[in-house]
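> sequence below, structure please.
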Amino acid sequence: MKLTNLLSVAFFAFIGGNLRYLIGQALGLVGTLSVNLGGCFLLAFLTYYLFDRRHVPSWLTTGLGTGLIGAFTTFSTFSLELGKLLLAHAWGVASAYFVLSSVGGLTLVWLGYLLAQRLRGLNR
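The predicted model follows:
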C-alpha cells in the first residue's frame, strides 16, 4: 500500500464523512437516501469516466472512490433506519425506502455510466 493512497483516503474520507453527517442531521432519513443515491451516481460516473483514464493518479482515484464516496455513502445507516421502520411497523414507509434505495441506486449507477460514456465519446 502506498502512503500517498492512504493519506488521500484519510483526507477525502474526512470530507465525505462530514458532508454525510451534516446532510443526515439536516434531513434525517431523506438525507441518508439522498447521499446513498448521489453516491451511486457519482461512483459510477467517476469509475467509467475519470478512473478509467490512465493519466489520473492512483492516489486521486483511491481517495475519491474509497475515501470521499465510501465515507459519504452509508449502507449501515440505511440498514439501521430500515430496521427501525420495520420494528415500528411502518410497512409502507419501509417498503418505499427499500425500493427507492435499491431500484433508485441501480438506476443512478446506470445513469452515471451512460453520462460517462456520452462524455467519453465527445472527448475522443
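> CA atoms for contacts and neighbours, from now on please.
OK.
> mind checking the SS state of the residue with the largest distance to the centre of the chain?
What lies farthest from the middle of the chain is residue 89; by Cα atoms, centre = their mean that is 28.1 Å. The three-state label given to residue 89 by DSSP: H, G, I helix; E, B strand; the rest coil is coil.
> here is a second sequence; please produce its structure as well for comparison:
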Amino acid sequence: MSLIYIGLGGFLGAISRYLVSKYINSMFSLANIPYGTLFVNILGSFVLSFIMSLGINRLEIPKNFMLFFSTGFIGSFTTFSTFMYETIILNEESFNYYSFVYLITSIILGLFFALLGYSLGRIGS
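Predicted coordinates:
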C-alpha cells in the first residue's frame, strides 16, 4: 500500500514540476539561467522542511501522507539531476558566469529556504 501512496505523489509531483517549471521559464524566456528548475528546487526545499518540521515538532502526520507528500510528491517535484545537468550545459555553452551564479544561488537559496521552512514548522512547539 505504501508504494501506491509514493507512486501517486510522484505522479502528481512530476506533473506539477513540469507545469510550474514551464510557467516560470516562460516568464524569463530571454535569461540564460533555468529559473524554472531553480524555483521548484527552492520551493521544494522550503515545503519539505516545513512539513517535516511540523511532523517532528507539532503535529502527528499520518505515515501514508508523509510517504505520499515527502517521498512521492516532493521527491519528484524537486530535481537534483536536472539541476546538475543544466549547470553543466550552461558551462558547456560558455555561460561560465551563469553556470556559477546558478550553482551558488541554488545552493544558498535552497539551504536558506529549507532552514526557513524548518524554523516556521517549529513555531509553537
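> follow-up on the earlier one: need the counterpart of the residue farthest from the centre of the first structure in the second structure.
Under the alignment (TM-score structural alignment), residue 89 of the first structure pairs with residue 94 of the second structure.
> residue 9 of the first structure too?
By TM-score structural alignment, residue 9 of the first structure lines up with residue 6.
> next one: residue 41 of the first structure
In the second structure, residue 41 of the first structure lands on residue 46 (TM-score structural alignment).
> what's the spacing between its match and residue 114 of the second structure?
Computed as Cα to Cα, to the nearest Å, the residue 46 of the second structure to residue 114 of the second structure distance reads 4 Å.
> identify the residue nearest residue 86 of the first structure in space, chain neighbours excluded?
In space, residue 86 of the first structure comes closest to residue 94 once its chain neighbours are excluded; the distance is 6.2 Å by Cα to Cα, 6 or more residues apart in numbering.
> helix or strand right after the one helix or strand residue 13 of the second structure maps to?
Assigned by DSSP states H and E, residue 13 of the second structure belongs to helix 2-27. Once helix 2-27 of the second structure ends, the next helix or strand along the chain (criterion: DSSP H and E) is helix 35-57.
> average offset between that next one and the first structure?
Compared with the first structure after fitting, helix 35-57 of the second structure has a mean deviation of 1.0 Å; criterion: mean Cα distance after the TM-score superposition for the first structure.
> can you list contacts of that helix?
The contact list for helix 35-57 of the second structure, computed with Cα atoms under 8 Å, 6 or more residues apart in numbering, reads 17, 20-25, 28, 61, 70, 74, 77-80, 82-83, 102, 106, 109-111, 113-122, 125.
> out of these, list just those in helices.
If you go by DSSP state H, the contacts of helix 35-57 of the second structure have 17, 20-25, 77, 80, 82-83, 102, 106, 109-111, 113-122 in helices.
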